[in-house]
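> Show me the folded form of this:
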Amino acid sequence: MPAPAPTNRVRDVIEPVVSAAGLHLEELEVTRVGARTVVSVVLDLHEDETGGLSLDRIAEVSRDISTALDDVIPGESTLEVSSPGVSRPLTERRHFARARGRLLTVRLHDGEPVTGRLVSVEGEGPATVLHVVPEPVSVKGRKPVAAPPQDITLDRVRDAHVEVELARLAHGSDAELFGEDLDEDTGTDDVDDLDVDDLEPDGSGTDAADPDAGAPAPEES
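As a prediction, this is how the structure comes out:
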């Protein structure tokens, strides 16, 4: 049984491909499942962009990654490419930058949790400042009371996540943020003779016309 390619070697091959596609390599994991090597890749937009990755872009870069790994992965392999999704914990500055304009819940090391709209992100490192406008607090029989805006430094944040807003979801604004993935199963003879060939000629997935249908389940061969 051939040994799986080291993660660092796979990263060296994948990063230029992802960078050329204008994307950020968020996570990479190389594991062995039986005789098959599984390469799991999580991609994201750069921090100066908002919104989520479309299935079309994931499908396109998946083709390029699959080709790049042709001579790197020995034996049978599965390539799993996905985006982080709305449930991703916000742990880095870039995560918050990507969440500008979104409703967040932020738990602090030194205070009560804050639920509010992230207006902007300024600074670098632990001193990064999150400008948050808290959601109005509803009191029975009274009008909602708006709390003053808060400036929260990143070093005070214990954990944070994006809140799913039903109104945005109903209009499709949040649908793309749940994350989409494309799995490709490869054999020993022809890396391109896989699910990647099920893509349409324009590089989009067969489900591209309905991005809200959800991510496809992994397929193994």
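> C-alpha only now, for contacts and for neighbours.
Will do.
> Which of the three states applies to the residue sitting nearest the centre point of the chain?
Nearest to the mean C-alpha position of the chain, by CA atoms, centre = their mean, lies Pro84 at 2.0 Å. Put simply, Pro84 is coil when judged by DSSP: H, G, I helix; E, B strand; the rest coil.
> I'd like the structure of this one too, to check against the first:
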Amino acid sequence: MSTTQNERLRGLLEPLVAEFELDLEDVELETVGRKRILRVVVDSADGVDLDACAELSRAVSDTLDAPEHRTVMGDAPYELEVGSPGAERPLKEPRHFERALGRLMRARLTKDAGGDEIVARILAVDAEGLDTEVQGIKGRKSKPRRVAFAEIERARVEVEFNRKQDENETMGEEA
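A predicted model of the protein is given here:
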């Protein structure tokens, strides 16, 4: 998708998505064979449920099909997909890290920060970066590590299937 079209779509959809109290995370227009697919990815601090995606999908479709906005997508047909970032969501903005508080992340650090890949639990987030607990390798203990946002090349949530419960947690409830 051209930068101009991406900017026009983002500019048109961001206020609409905000009306639903959601954050517009990504807009992607992909051509697959003869059809075009417009993917709109949204999120919120409380997550996004299927009903919210369905309501937003109808609103986005109505907006893009309105006569005053038809030039944004043109006359060619397209398929619209509205969804959330998913379980292994990318972490790009400070709000993404805040939403992942307590979760594991896998991050590739910049060359200036050593270029390592780390798996760490996000313990705290502030304006400059993260306090993390880097997972020990092969039975070694975890270590605290401060990671500045500027040191992170890319990061995503790491799915945990066998997370041990904290002393203060019982069956999904906090004490």
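> Can you give me the TM-score here?
After superposition, the two chains reach a TM-score of 0.71 (TM-score structural alignment, normalised by the length of structure 2), with 152 aligned residues with a CA RMSD of 2.7 Å.
> ok so, going back, the residue nearest to the centre of structure 1 contacts Leu45, doesn't it?
No: Pro84 of structure 1 is beyond contact range of Leu45, at 9.9 Å (criterion: CA atoms under 8 Å).
> hang on, the earlier thing: list the contacts for the aligned partner of the residue nearest to the centre of structure 1 in structure 2?
Alignment note (TM-score structural alignment): Pro84 of structure 1 maps to Pro85 of structure 2. For Pro85 of structure 2, the contact set (CA atoms under 8 Å, 6 or more residues apart in numbering) comprises 25, 41-43.
> any idea which helix or strand carries Val60 of structure 2?
helix 50-65 (DSSP states H and E).
> For that helix, which helices and strands make contact with it?
When contacts are defined as 3 or more CA pairs under 8 Å, 6 or more residues apart in numbering; DSSP states H and E, helix 50-65 of structure 2 packs onto helix 3-19, helix 70-73, strand 78-83.
> Quick check: which of the ones you listed is nearest to Gly129 of structure 2?
helix 3-19 (25.7 Å; CA to CA).
> Tell me the helix or strand right after that closest one.
Defined by DSSP H and E, the subsequent element after helix 3-19 of structure 2 is strand 23-32.
> which one of the contacts of Pro85 of structure 2 sits closest to Gly33 of structure 2?
Checking those one by one against Gly33 of structure 2 (CA to CA), the nearest turns out to be Val41, at 22.2 Å.
> list the contacts for the closest one?
24-27, 82-85.
> can you do 10 Å?
Taking CA atoms under 10 Å, 6 or more residues apart in numbering, we find Val41 of structure 2 in contact with 17, 22-28, 53, 81-86.
> what inclination does the host helix or strand of it have with respect to helix 50-65?
Per DSSP H and E, Val41 of structure 2 falls inside strand 35-43. Angle, strand 35-43 of structure 2 to helix 50-65, by axes from the mean of the first three to the mean of the last three CA atoms, to 10 degrees: 130 degrees.
> Please compute how far strand 35-43 of structure 2 lies from its chain's middle.
Relative to the centre of its chain, strand 35-43 of structure 2 is centred 14 Å away, using CA atoms, centre = their mean, to the nearest Å.
> Superpose on structure 1 and give me the mean offset of it.
When structure 1 is overlaid, strand 35-43 of structure 2 sits 2.3 Å from its aligned residues on average, using mean CA distance after the TM-score superposition for structure 1.
> buried residues in that strand?
36, 38-43 (16 or more other CA atoms under 10 Å).
> with those in mind, which one is nearest to Leu123 of structure 2?
Minimum distance to Leu123 of structure 2 across these is 21.1 Å, recorded for Asp43 (CA to CA).
> Can you select the buried ones from the contacts of Val41 of structure 2 in PyMOL?
Those of the contacts of Val41 of structure 2 that count as buried under 16+ other CA under 10 Å are selected in PyMOL with:
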select buried, resi 17+22+23+24+25+27+53+81+82+83+84+85
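> re earlier: which one of the helices and strands packed on helix 50-65 of structure 2 lies closest to Glu98 of structure 2?
helix 3-19 (18.9 Å).
> Identify all contacting residues around that closest one.
1-2, 21-29, 38, 40-43, 56-57, 59-60, 63-64, 69, 71-73.
> For Ser142 of structure 2, give its distance to Ala120 of structure 2.
Distance, Ser142 of structure 2 to Ala120 of structure 2, using CA to CA, to the nearest Å: 9 Å.
> Now the common contact residues for these two.
With CA under 10 Å, 6+ apart as the test, Ser142 of structure 2 and Ala120 both reach 132-136.
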